[in-house]
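Peer 1: got a predicted structure plus its sequence, pasted below:
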Amino acid sequence: MKPSANGLLTQVSIVHLISHLHIMAVPAMLPLLPAAMQVGFVELGVAIGVFNVVSAVVQAPLGFLVDRWGARRMLMAALVLGAAAFALVAAVPTYPALLVAMAIAGLANGVYHPADYSLLSRGIAHERMGRAFSIHTFAGFLGGALAPPLMVGAALAWSPRWSFAIAALAGAIGFAVLLLGGREPVVQASASPRAAERPRTGSAMAPVATLAVLTLLFTMLSLSTGAIERFSVSALVQGFGVSLGAANLALTVFLFASAIGVLAGGVLADRTARHGHVAAAAFAMAAMLVVGVIQVPLSAPALAVAYGAIGFLSGIVAPSRDMLVRAASPAGAEGKTFGIVSTGFNVGGVIGPILFGYLLDKGLASGVLWASVCFMAITTAMVLFQERKEPIRPALVRR
């Protein structure tokens, strides 16, 4: 049975939640893993880098396979792989096992974006697309927000291996949801009276220059927020005298606020064509707030509020980002397009952990947050330059 649009969105959102829980599983455990596995932050950065290298290498080819073999089938295979990866670390909680698991999980991660967006583009009406993307992205951010309390909580209550067992169980639950959820949509539900303005299926791929710009944008976004999501807890504890509990609270507020910002961004994405200006304004304000965190000693509640504001501003950008990519995608080739540009996340995910881990090992904790500021500034400048030079506009904007 073919699922309804709401049913499809629910299933894809659950899978996206689990994928982000898996992405954040190791970063959430960074303050605890050096002692548990007898390694440094650089080694853990390498493990996270392995995850992203594999994802970056396989994501574009997997996008082609999504369009050829079917997104639902590929998602089910990815969830099985992800569950197996974290089950391995739960069974053998050693650094070599972590490296192998990160490679397997990276392969699984390469499926999620092209498959998710392919299903949504085929099964959701155009006039609801911005909000659908925002709900899908909200679920991913929510999965990331759940990682610190779930993973760290289980590790403190029992041991790190139980944290990885929880991540494995989440993958198994996602597989069950898809298995029982119905068949894949085969009709493009998002057509509109102006659908001809989108590239036709006969166009094998979006223009190379457009893909390059969007991929670089995804890389800068990954580096901008990756410093905060994955390494700022360790940076705050090491360099700013913040307790682990207060730092984890700030990160959790950041992630939940990011998810709420995504919902607000979804409304904007359906009502404006100025997506580049929205992204630039939000990131410029977020960068200024990060500078404030670095320069001004904050109490735990004030730090949580500041992180919440940074997260909300970061979240606003996501739906407009996704609409830009969909607008550049030929109809029926969404898997390929999202597969290619999403490699930017993985490129940033390779560079960032090694850079930020090096800064922490050298005792340069504030450098992690300053790096986030720099990448946000670069992102803002790049988006404004692109808007001035050659704006990328969606084919249809809800007025």
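Peer 2: Arrived safely. Numbers count the residues shown, from 1 in each chain.
Peer 1: drop to CA atoms for contacts and neighbour counts, all remaining ones
Peer 2: Will do.
Peer 1: now the helices for the stretch 201-350 of the chain?
Peer 2: Ranges of helices in the stretch 201-350 of the chain, per DSSP state H, counting those that start in this stretch, are 208-226, 232-239, 244-271, 275-295, 300-328, 334-341, 343-361.
Peer 1: second structure follows, compare the two:
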Amino acid sequence: MNTATLPLSAAQSAKRDIQTISLIGLAHGTSHFFHMLLPPLFPVFMREFGLSYSELGLLVSIFFVISGVGQALSGFLVDRTGARPILFLALGCFVLASVAAGTAHGFSGLALAAALAGLGNSPFHPVDFTILNKRVSQARLGHAFSVHGITGNIGWAFAPVLLLWIYEGTGGNWRLGYAATAAWALFVIALLALQRDAIDDSQGAWGHEKAGAAAPVHEHPMAFLKLPSVWLCFSFFFFTTSALSSIQSFASPALNAMYGLDLTVTKWVVTGYMVCGAIGMVLGGFLVARSQNLERNIAWAMTGAAVLLALTGTGWLPAGMALVAAALAGFGTGLAGPSRDMLIKKAAPPGATGRVYGTVYSGLDTGFAVAAPIFGALMDRQWNNAVFIGASLALLMGIGAASLVRKVPKG
């Protein structure tokens, strides 16, 4: 008898959900960790390889162009072949990216590392959300999205700490840091392989596949692209991650130039932004469970973040307060995170979730790819406040896109 088909007790269901959520959270945190494979050491690369801010921004674009194109395509692959094997291939690319970064001797070597890391990053959102939506109980799905977002922020926050700690602790041996990132990716691969049954999406079912539910209407695989809600969600990601790109890549040197804060202090602004974002996401998971108006959640939370970033960009604040304000803005974007992910779930037609998440989340990659060289060029012109003012305006544009999702047809 196939015990996989037997109904689970409440305790068994909770245990299974927690295991799946934890493993996917670890994998997602690792993908975000590798977003930051190169940016924490940008000042080192400028000094050792003679690179400009514009060239550093181009490295970010290489990562996210490859990730964005790959993410849109990988959604189709996940829907066709399943998520789990693609997850392992993605993690393997992170190992190769670490090797390329650790052996780089100029822009071309760093570009190869960025390309490999972008390729590895590309399938994560279609993979993660396919596994979560198929294996996690509906009652815990909002919290699953919250944990998913939290671990992403932790990954973003941890990478600068690890790489700079190794760099400073070894007297400037930045290459050793990339040996550590490769080791981390290998550890995650090994752990997921040992617990592979918990991330097996073939053992779960979409809501429309469950007994008694109506069968989905079979449409052309590209039919979802005609839905305005999909493109509004894409636009939301484009604008909000353009803001994030400016903070991740250039907030530290911008604060240094505007307020005279030492780089050893300003380097913590990204970590602070991500930690505040993680705290916001914890609360955001409960907010989703108690609220039916996801667009309003997003609007209030992100407006607060936009105000804090705009104040930082004015240059009016005392130096220490500017650092705190920029970091606290992460709380607002984090609070909106679970509402954002649930909004996309509601915009996805049955049976096309992998494709929808792949397409929508490619807006994230597009935002990073477009924004990084633009903000880098502004920094080269010493328009340092544009990092924060531009991020604030981008968040407001994202709010506008999210507010329209409820008003357009979903299918």
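Peer 2: Good, I have the coordinates. Nothing here was measured: the structure is a model prediction, and the numbers come from that model.
Peer 1: sorry, back to before: to residue 59 of structure 1, which of the helices of the stretch 201-350 of structure 1 lies closest?
Peer 2: Residue 59 of structure 1 lies closest to helix 334-341 among those, at 5.2 Å (Cα to Cα).
Peer 1: give me the stretch of structure 2 that the closest one matches.
Peer 2: With TM-score structural alignment applied, helix 334-341 of structure 1 matches the range 353-360 in structure 2.
Peer 1: what's the average distance of the matching stretch to structure 1?
Peer 2: Following the fit onto structure 1, the mean deviation recorded for stretch 353-360 of structure 2 is 1.1 Å by mean Cα distance after the TM-score superposition for structure 1.
Peer 1: what does that stretch contact?
Peer 2: Applying Cα atoms under 8 Å, 6 or more residues apart in numbering, the contact partners of stretch 353-360 of structure 2 are 71-76, 78-79, 123, 125-127, 129-130, 224, 230-231, 233-234, 237, 344-345, 348.
Peer 1: repeat for stretch 285-292 of structure 1
Peer 2: Counting by Cα under 8 Å, 6+ apart, 306, 309-311, 313-314, 369-370, 372-374, 376-377 sit against stretch 285-292 of structure 1.
Peer 1: which residues touch residue 251 of structure 1?
Peer 2: Counting by Cα under 8 Å, 6+ apart, residue 251 of structure 1 has contacts 145, 148, 228-229, 232-233, 304, 307.
Peer 1: make JSON lines out of those residues and add distance to residue 197 of structure 1.
Peer 2: Listed next are the contacts of residue 251 of structure 1 as JSON lines, based on distance: Cα to Cα, whole Å:
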{"residue": "145", "distance to residue 197 of structure 1": "37"}
{"residue": "148", "distance to residue 197 of structure 1": "43"}
{"residue": "228", "distance to residue 197 of structure 1": "38"}
{"residue": "229", "distance to residue 197 of structure 1": "37"}
{"residue": "232", "distance to residue 197 of structure 1": "43"}
{"residue": "233", "distance to residue 197 of structure 1": "45"}
{"residue": "304", "distance to residue 197 of structure 1": "44"}
{"residue": "307", "distance to residue 197 of structure 1": "40"}
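Peer 1: buried subset of the residues you listed as a ChimeraX selection?
Peer 2: Command for ChimeraX that selects the buried part of these, burial taken from 16 or more other Cα atoms under 10 Å:
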select :145,148,228,229,232,233,304,307
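Peer 1: surely residue 63 of structure 2 touches residue 370?
Peer 2: No: the criterion here is Cα atoms under 8 Å, and residue 63 of structure 2 misses it with residue 370 at 11.2 Å.
Peer 1: okay, those two: which has more neighbours?
Peer 2: Neighbour totals were compared for residue 63 of structure 2 and residue 370, and residue 63 leads with 27 against 20 (other Cα atoms under 10 Å).
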